[in-house]
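Asker: make a model of this:
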Amino acid sequence: MFRRAREFGPAVLVPFAWTFVLVAHLEVVSEYTVFVAHVVMGVLLAGFALTGYGDMQEGALRVWWTIIVVGTVVTACGAIGLRLEPSNASLLAVALFGWMVLPAVGFVDTGRRVHAGRWIYALGTAGCLVGAALYAGGLLGALEELRFAGLVLVGVGQTAGILDAAIRY
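Answerer: Below is the predicted model:
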């Protein structure tokens, strides 16, 4: 059962995480709740990296294992940034943009290795990168709608890629 949770857990957790990010941007949840979410996610990522190490040492899985490890550090940056008074915008940006872009690396690598569903990984990559660009543009122009659209695009792109990987492979 634990192995099954590792295989299909990300397909549930990725869309949940991006939905939570959207809710946090709408200020529906408190900053402390976002901090707790970072801690929980960090623990889950570290546990996933430790328990998946033996199974994730070759091919695309090796790339994804590395992304999980780097993502654990990125998530810790977000948690630390939220606990500083006032919140540290640079550390929060590392966490947000890190998780927008890191999966794009895995999607590019996975897309190069597979034949069936290659287009899904191209869409996942595009969702990550275009979504991050839209979000950054929204920050520069102080356009909340653009930031929201960027987050939705990242979430949809990453969800498509992780769902395909969980179901197909």
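
Asker: please count neighbours and contacts with C-alpha atoms only from this point.
Answerer: OK.

Asker: burial check on R4, number of neighbours?
Answerer: R4 has 8 neighbours, counted by other C-alpha atoms under 10 Å.

Asker: host element of it?
Answerer: Here R4 is covered by helix 2-25, with elements defined by DSSP states H and E.

Asker: and the next element down the chain from that helix?
Answerer: Downstream of helix 2-25, the first helix or strand assigned by DSSP H and E is helix 31-52.

Asker: helix or strand: which one has the closest residue in space to V101 that isn't next to it in sequence?
Answerer: Leaving aside its chain neighbours, V101 sits nearest to C128 (5.8 Å; criterion: C-alpha to C-alpha, 6 or more residues apart in numbering). Secondary structure from DSSP H and E places C128 in helix 118-140.

Asker: contact partners for the residue nearest in space to the middle of the chain?
Answerer: Centrality entry for the chain: nearest residue to the mean C-alpha point is W99, 4.0 Å, by C-alpha atoms, centre = their mean. W99 sits next to 71, 74 when contact means C-alpha atoms under 8 Å, 6 or more residues apart in numbering.

Asker: please give me the structure for this one as well, since I'd like to look at both together:
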Amino acid sequence: MAVKAAVVLRTLRESGPGLLVPAAWLVVAAAHRGVVSTRSIFIAHLVMVAFIMFFLVTGWDEMNDRALQGWRVVMVVGVGITLSGIAGFLIDSVATPLLAISLIGWMVIPAIGLFYTGAVLPEAAIIYVASGTLSIVGPIIYFLSFLVGVDLIAIAGIGVTAVGQTLGIGDAVLRY
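Answerer: The predicted structure follows:
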């Protein structure tokens, strides 16, 4: 039974992010459009912290090599970013900046991990540089939506970020 549990945990660690990353960005876009409630996004933040902590605790020792070292840093920083979002839901007086830190942080920080991965895996540099670039272009497009006042441009920025990060994590899942 213990062997079966270990296999399930390993499979979840290896394949889970390939499903969680695009799903998370779909929920963000839906929330931005008002389709998903604020309470649901709060719960999603709680679940995200739990998943990140699960990946860190169960995979810490395995993340000592090449690209995984960079992703360990991304996840540790990601816990803080996500906790700032949770605090934003709980403390009305600072909600806007804390929620912005959470959103923009999750748009940008993985881009750094993607570029790092491209640098340490020359055989995959093209996919990771491209996915990192999309992950940086996404928040730029998102900010432009506020300048021009067109909400659909914000959705496009979220979408570009989602595509970039999904390409990167998809390659990682297949490569791992």
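
Asker: circling back: for Y169 of the first structure, see how far away the residue nearest to the centre of the first structure is.
Answerer: Plainly put, W99 of the first structure is 23 Å away from Y169 of the first structure if you go by C-alpha to C-alpha, to the nearest Å.

Asker: now the residue lying farthest from the centre of the first structure: how far from V36 of the first structure?
Answerer: Distance from the C-alpha centroid of the first structure, by C-alpha atoms, centre = their mean, peaks at E85 (25.3 Å). Relative to V36 of the first structure, E85 of the first structure is positioned 16 Å away (C-alpha to C-alpha).

Asker: kindly report the same for G155 of the first structure.
Answerer: Between G155 of the first structure and V36 of the first structure the distance is 20 Å, computed by C-alpha to C-alpha.

Asker: more neighbours: which of these two?
Answerer: G155 (24 against 14).

Asker: any idea what I41 of the second structure aligns with in the first structure?
Answerer: Residue pairing (TM-score structural alignment): I41 of the second structure is matched to V34 of the first structure.

Asker: L144 of the second structure now?
Answerer: That one, L144 of the second structure, aligns with G137 by TM-score structural alignment.

Asker: also A67 of the second structure?
Answerer: In the first structure, A67 of the second structure lands on A60 (TM-score structural alignment).

Asker: wait, that match touches T110, no?
Answerer: Yes: contact criterion C-alpha atoms under 8 Å: A60 of the first structure and T110 qualify, at 5.7 Å.

Asker: name the residue in those two with the higher neighbour count.
Answerer: More neighbours surround T110 than the other of A60 of the first structure and T110, with 22 against 19 (other C-alpha under 10 Å).

Asker: tell me the secondary structure for the more buried one?
Answerer: Secondary structure for T110 of the first structure, judged by DSSP: H, G, I helix; E, B strand; the rest coil, is helix.

Asker: what's it aligned with over in the second structure?
Answerer: Checking TM-score structural alignment: T110 of the first structure goes with T117.

Asker: many thanks, we can stop here.
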